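J.: Any chance you could fold what I've pasted below:
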Amino acid sequence: MRDRLNDRQRPGTSSHMMVLYGVGDHGGGPTMEMLHRAEDLARVPAFPVLRYDNPDGALGQMRRSRPDTAFPVWRDELYLEYHRGTFTTQAWMKARLRRSEGLLRTAEALAAFDTAAYPRARLEGAWRRVLFNQFHDILPGSSIRQVYLDAVANCDSAWATVDSVTGAAFAGLRARLDTRPPARRQGIPVVVFNPLPWLRSGYVTVGGRINLGLWVRDVPPLGARVLWVDSERGAAAFDERGSDVSSGLEAPQIGATWMENAFLRIELDTATGAVTRIQDKRAGREVLAPGGRGNVLELFGDRPRSWDAWDIGYTGERWEIDSVVGIRRLLGGGSARMIVTRRFGPSTFQQELVLERSSPYLDVRNRMDWHGRRQLVKVGFALATAPDSLTCEIPYGTIGRAGRPRTQAERAKYEFPCQRWVDVSDSTGGAGFFTDSKYGWDYHGNVLRLSLLRAPIWPDSLADRGVHEFRFAVYPHAGDWRAAETERRAAEYNTPLVSALEQPHPGTLGRSVSFVSVDAPNVELAWVKRAEDSDALVLRLVEWHGRPATATVTLRGRIAAARSANLIEDPGESLPVRGNIVRITLRPYEIATILVDMAR
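T.: Below you'll find the model as predicted:
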């Protein structure tokens, strides 16, 4: 109380303060004991006047007490200094939630353009189960073990629903495509769907009566195309013109300590398992610093003074995981692979370094049997490009993180969170790094580290012990992250193409279709769904590069009307429409929602 009274004596401070009260930190309401205590305090003459109010009223009173210029402005993220470990703890949960987000994006996009009734109730049920698992102790990894057993069951239930919705909507899409092979050709039809709103190429795995991996070129934005597998030529496939759809690039090669494709050359120290060279062949650049190494597995002592699952507490202990117990080299199927197995104590760390024929990044596929105790596993890269800060993806935007901290606030961020990617580059080039399920990073000088696994003992004494499978990738590029489209490559890494076999038949959509696309390179159609209260399409657009943009959105079919909306889909102003095109202007990093009524 004395501190609060002293604060009031400082120039520019308000005499009003909003205080939240209730049970715990989970939104619990007040108890009778709390209410009685408030009544008792109101009788104390020296105690500040208490008045019950709602947030709008309380904040309004505070704002009226001082001019706006008197209030300090915090121009940064709200970084919680005792929650550094929550970016990594309970890795299984984080992996399941990342996968859930991708599955729901694909399911809602397919269902939105299906001719069948939109399955709102089923999708809402799946969303509720996924979002319940984003409660503030489940997602960060700070719950007891029983909670995670329940959370896994919730995820499994949500996935079953989403898989059913996706399967039905994709089957409906395939039925509307013309899957008959072109004249004078015979082949098995394969339909590939792209859930992302830009033209895209990539690998798909085709199951069913054939089982093969296939490189697919130019799948339309938020759309699909038909290919045919030539059963007489094995994995060869052709398009509607009868042209081969292989990448046309030279096959990867592999040696005792190296492998390369058309984009990258990778060299490995077989004694330690570390990567000693990542060469960007297109740009003629080295990713690693002279004498530097990448993919270095490190183990750190991690004993927080309190809040074991929440925080990171470095002890000064550090070990390199460099005991290589096996290396295998595989070449074929359009890829070169080195499988490196390392051991440390009771834990085993297997990494499969993969260069696909047409991939511009090194994919690292991990399988780790982890049995540490109060330790933290990281993977590090000593980089040739070392700007003062790197760029991180945060929800629907980006933020810079200092590699050479100058302020107390920057020094406190010795571990920081990112979403799907980070990028370390200057105007001439650098490298992006993306993951399928990891969030904790650190960056000091020219060394970037990704946190992989922790081993706290409270409140779950077995947290993270066991087998984990996850991926991360290194994406060298010329130019900065905007020029390299790092955000798009990371989205592709986390949102796979969808494929399935189909019988030959005619279809009204033809052999290729795009349902919606956006022309501005810095604007992403981040989500598409049907409205909660109507059959209108909901298009969620995001400006990524911090620059104003005017985006042209093109849909398949004539637009009857389009309106801007807020995040809960309340309609706003009408937007200009011409045929199947609607235009919208976005501010830097703006999230914009459009409600679109299609003509019948």
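
J.: from here on, contacts and neighbour counts on C-alpha atoms
T.: Noted.

J.: And the helices in the stretch 201-350 of the chain?
T.: Taking DSSP state H, counting those that start in this stretch, the stretch 201-350 of the chain contains no helices at all.

J.: Now do the strands in it.
T.: Taking DSSP state E, counting those that start in this stretch, the strands of the stretch 201-350 of the chain run over residues 212-219, 223-229, 237-238, 253-254, 258-260, 264-268, 275-280, 285-286, 296-302, 314-320, 323-332, 335-344, 347-356.

J.: Need the residues that contact the fourth one.
T.: By CA atoms under 8 Å, 6 or more residues apart in numbering, the surrounding residues in contact with strand 253-254 are 259-261, 329, 331, 336-337.

J.: give me that answer again for 6 Å
T.: 259-260 (CA atoms under 6 Å, 6 or more residues apart in numbering).

J.: In CSV, list the strands of the stretch 201-350 of the chain along with mean neighbour count.
T.: Shown next, in CSV, are the strands of the stretch 201-350 of the chain (neighbours: other CA atoms under 10 Å):
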stretch, mean neighbour count
strand 212-219, 18
strand 223-229, 26
strand 237-238, 22
strand 253-254, 20
strand 258-260, 23
strand 264-268, 21
strand 275-280, 22
strand 285-286, 20
strand 296-302, 20
strand 314-320, 13
strand 323-332, 15
strand 335-344, 21
strand 347-356, 21
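
J.: just checking, residue 347 touches residue 373?
T.: No. Between residue 347 and residue 373 there is no contact under CA atoms under 6 Å: 10.7 Å.

J.: For the comparison step, fold the sequence that follows:
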Amino acid sequence: NITVYMCQEHRWHAQLPQILKKMGYNLAILRTHWRFCGWCPELTESIVEWEGPDGTRLAAIPQYVGGNKRFQTTPIGQLHRIIKNQGIKAAVRWWLGTIEEDYKRYNWTKLPAFLWSVTPETGIGHFLPETLMEIKEKGLRGEGEGKYPFRFTFLLAEEIPEVFGKPTSIFRPDPNEFLYLIGWGAWGNDPWSLPREAEISVLTAERVAALNSLLGGDTFEEKLDTAWKALLASQHHDYVTCGRRELAEILSGYSLEVSKNVTKNSLSNLFSRVDARNGDKSVLIFNPLAMERREIVWVDLNFMKGEAYYFSLFDGDVEIPYQVIREERYGDNSIKTSKIVFYCDLPSLGYKVITIKYTEPTIKPVGMDVNVASKKISTKYYDIIFSDDGGILRIFDKILRLDLVRRNGLNGKFRAKVDGEEKISSGEVNFEVVGPLVTIVKEQGSIGSIPYQNRIIIYNDLRRIDFETTFTFNGQRIGEVDVREGATWLDDHKLGVIFQLNTDNVTVYSDRPFLIHKAARYEGIFPWAQTPLEQVAFYGLTWADVSSPQCGLALFNTGTMGYRAHNGSLFMVLAQSGPVPYWGDIRLKGNYTYRYALYPHPGDWMEGDVPKEADRYNFKVLTYVGDPHPGDYPRQLSLLKLIADNILVSAVYTRNGSLFVRMYEYQGRNSSIILTSPDFQFDLERVNLMHEEAKPLTLPIPIEKHEIITLKVSAKFKAKNSSVINRE
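T.: Sure, this is the predicted structure:
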């Protein structure tokens, strides 16, 4: 029954009022108690109503103006020295003396009452009660009772509303007022990239398992719960940055392994229940997104000796053209392994079964033209030319009739300060795979003394361009670490990739938790080490975008969330290396691989529908290959389809056997939602984030701007030749 939210590390964001309220909280202590990695907005009021972007209000005790600076103007090291040399009580007295100074300096005197709190990491938190009671009796320095300027008492968090009363003002902080000082790129960015991989895997596994359970299979709830717990623990601050990196990696890896096994078992069970007759092999393709999509599908096929010398693909009676990426044959020329790609129209949050027949293909794939000599690729959307020294020379949009990036710019180039010198990458471009549907370009080069390999995947029918870059580090100092304190937050000189839109007149947006907002450069100075905040990266949870009214560039990430934008250029931080205060000497050695994607698009982020395209990049389609067999369920099935152009589904999962769907509005406008399915009938209830307070719903479902909603779905399969399955 905890109703007051407090936290030590900086994990605040603008959408928390509605999240906390929907979890049963009625008050937040809107403060970051360990401000090494950022802080909350400041306001000198006793108690306020904190209003989120959707209009939800939550009572909050704010961080008073000047309080954030205290973290570094009263350094932890000084407290520790006093504790060591003079004892705990002397340290507490010194600390209370600085509060007295701030009380006068920042005009806290206008507050009828103010709340103060301290993190146990200062070394004094556990000793405050005894020492404070002594000070209450004898004064701060033994001068006698009443010499300390405050009358104070200890409160339980639940007692705060009674003491401070009702809020008298509304606090509407801009999302950019939540400052994030993250050491992007530290440890090769593994603290963020590894959990992101596991997170996407768990979210995907939940969706496959949910459909599996509706068709009579297991929910795998216990295993998924274990995966979530391991993932959350792997991101704990003390695991990530305080000498426990190996444990964090073990936990992330365990979460990933558990969720992959759930996905594998769910797909196997689904395949065993569907109608996969006809042909010589069948492939079940699962789409984890609640939207129909035409997607590139990659499949690895394995054959016995003499089993197949050629094969064709069919969607029902329609043959599908495919491209062979890689193939291995036996001595009798029969196929041993074949990696193929093809495009397929997939149902929303569901599956489709395609057939493999051991017959010669009658349709050849057609698509892009590739001129290896001139390093030019022409797709459905673009003419792309690669530079002789690495990177992309030109991207010309055939539909918009525009050059999207600056010619002879730094597009797809890497930039960094390596061992104290500013460097730009240089590489040699070769064509690894040339084909009509997919072409893979391989670039090898170096940035300073750091060699790299960059695989660039161009699709004929997709606007997106995928990158997979591997650097081989050998202890180089990357960025300004070891040059000045606070350099771990100075992102311009770290190793990163850059792209440059062909205009300076741009707006910059990024996605935050359940919110898309205009990005802004931080301003001011972080007192510790006098760090200039304007050199600190803003963050995009899965993407950042620079765009003009005509066109834009979005850069999708898989954990490399630190971005810098300047005059149409978009720079994404990948790595830093060297000595860092508190964290030690974290030089990189060995191979580190980064995956990201460039998405050129028409218009701004909204016209280009960047959020949904980012989801398509992160939530890949899944495949399962097996032998043909009869089954009770159809060859194509969709659990649900969302009819709304401004809504994203963020989670589909089961809890105690019941199905839940969570979604949010991302364009900042009121609208309505229709959930439909060709294969299931629904009864819907709206619940809070704790799955409580159920209220029946009818379609269409109203949704406010920036609102997050959770639905409990009772789904009945529209049985055709099978028995009716009715599951909540």
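
J.: tm score of chain vs chain?
T.: With the length set by TM-score structural alignment, normalised by the length of structure 1, the two chains reach a TM-score of 0.84; 550 aligned residues with a CA RMSD of 2.8 Å.

J.: on that earlier part again, tell me which of the strands of the stretch 201-350 of structure 1 lies nearest to residue 477 of structure 1.
T.: strand 275-280 (7.2 Å; CA to CA).

J.: Compare the strands of the stretch 201-350 of structure 1 and give me the one nearest residue 594 of structure 1.
T.: strand 223-229 (19.3 Å).

J.: That closest one relative to strand 212-219, how many degrees between them?
T.: 140 degrees (axes from the mean of the first three to the mean of the last three CA atoms, to 10 degrees).

J.: quick one on the thing from earlier: make TSV out of the strands of the stretch 201-350 of structure 1 and add distance to residue 76 of structure 1.
T.: What follows is these, written out as TSV (distance: least, CA to CA, whole Å):
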stretch	distance to residue 76 of structure 1
strand 212-219	39
strand 223-229	38
strand 237-238	51
strand 253-254	46
strand 258-260	41
strand 264-268	37
strand 275-280	34
strand 285-286	33
strand 296-302	27
strand 314-320	25
strand 323-332	42
strand 335-344	39
strand 347-356	37
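
J.: Quick check: which of these is nearest to residue 469 of structure 1?
T.: Each of the strands of the stretch 201-350 of structure 1 was scored for nearness to residue 469 of structure 1 using CA to CA, and the closest is strand 347-356 (9.6 Å).

J.: If you count neighbours, what's buried in whatever helix or strand residue 473 of structure 2 lives in?
T.: Secondary structure from DSSP states H and E places residue 473 of structure 2 in strand 465-474. Residues of strand 465-474 of structure 2 classed as buried by neighbour count (16 or more other CA atoms under 10 Å): 465-467, 469-473.

J.: next one: stretch 137-157 of structure 1
T.: 138-145, 148, 151-152, 154-156.

J.: Of these, which pair is most distant in space?
T.: Across the buried residues of stretch 137-157 of structure 1, the longest distance by CA to CA is 20.7 Å; it joins 142 and 156.

J.: Would you agree residue 165 of structure 1 falls within a helix?
T.: Yes. Looking at residue 165 of structure 1 with DSSP: H, G, I helix; E, B strand; the rest coil, it is inside a helix.

J.: Which secondary structure state does the nearest residue to it once chain neighbours are set aside sit in?
T.: Excluding its sequence neighbours, the residue lying closest to residue 165 of structure 1 (CA to CA, 6 or more residues apart in numbering) is residue 107, at 6.2 Å. What three-state DSSP gives for residue 107 of structure 1 is helix.

J.: Looking at the alignment, what corresponds to residue 107 of structure 1 in structure 2?
T.: In structure 2, the residue matched to residue 107 of structure 1 (TM-score structural alignment) is residue 205.

J.: number of nearby residues for that match?
T.: When neighbours are counted by other CA atoms under 10 Å, residue 205 of structure 2 registers 26.

J.: what's around whatever residue of structure 2 lines up with residue 321 of structure 1, how many residues?
T.: Residue 321 of structure 1 maps onto residue 425 of structure 2 when the alignment is built from TM-score structural alignment. As a burial measure, residue 425 of structure 2 scores 21 neighbours (other CA under 10 Å).

J.: Leaving out chain neighbours, which residue sits closest to residue 425 of structure 2?
T.: Counting by CA to CA, 6+ apart, the residue nearest residue 425 of structure 2 is residue 447, at 4.2 Å.

J.: That neighbour and residue 564 of structure 2: what is the separation?
T.: According to CA to CA, to the nearest Å, residue 447 of structure 2 stands 19 Å off from residue 564 of structure 2.

J.: cool, and residue 522 of structure 2?
T.: Distance, residue 522 of structure 2 to residue 564 of structure 2, using CA to CA: 11 Å.

J.: who's more crowded, these two?
T.: Legend: neighbour count by other CA under 10 Å for residue 522 of structure 2 and residue 564, higher for residue 564 (24 against 18).

J.: Aligned to that one, what sits in structure 1?
T.: In structure 1, the residue matched to residue 564 of structure 2 (TM-score structural alignment) is residue 442.
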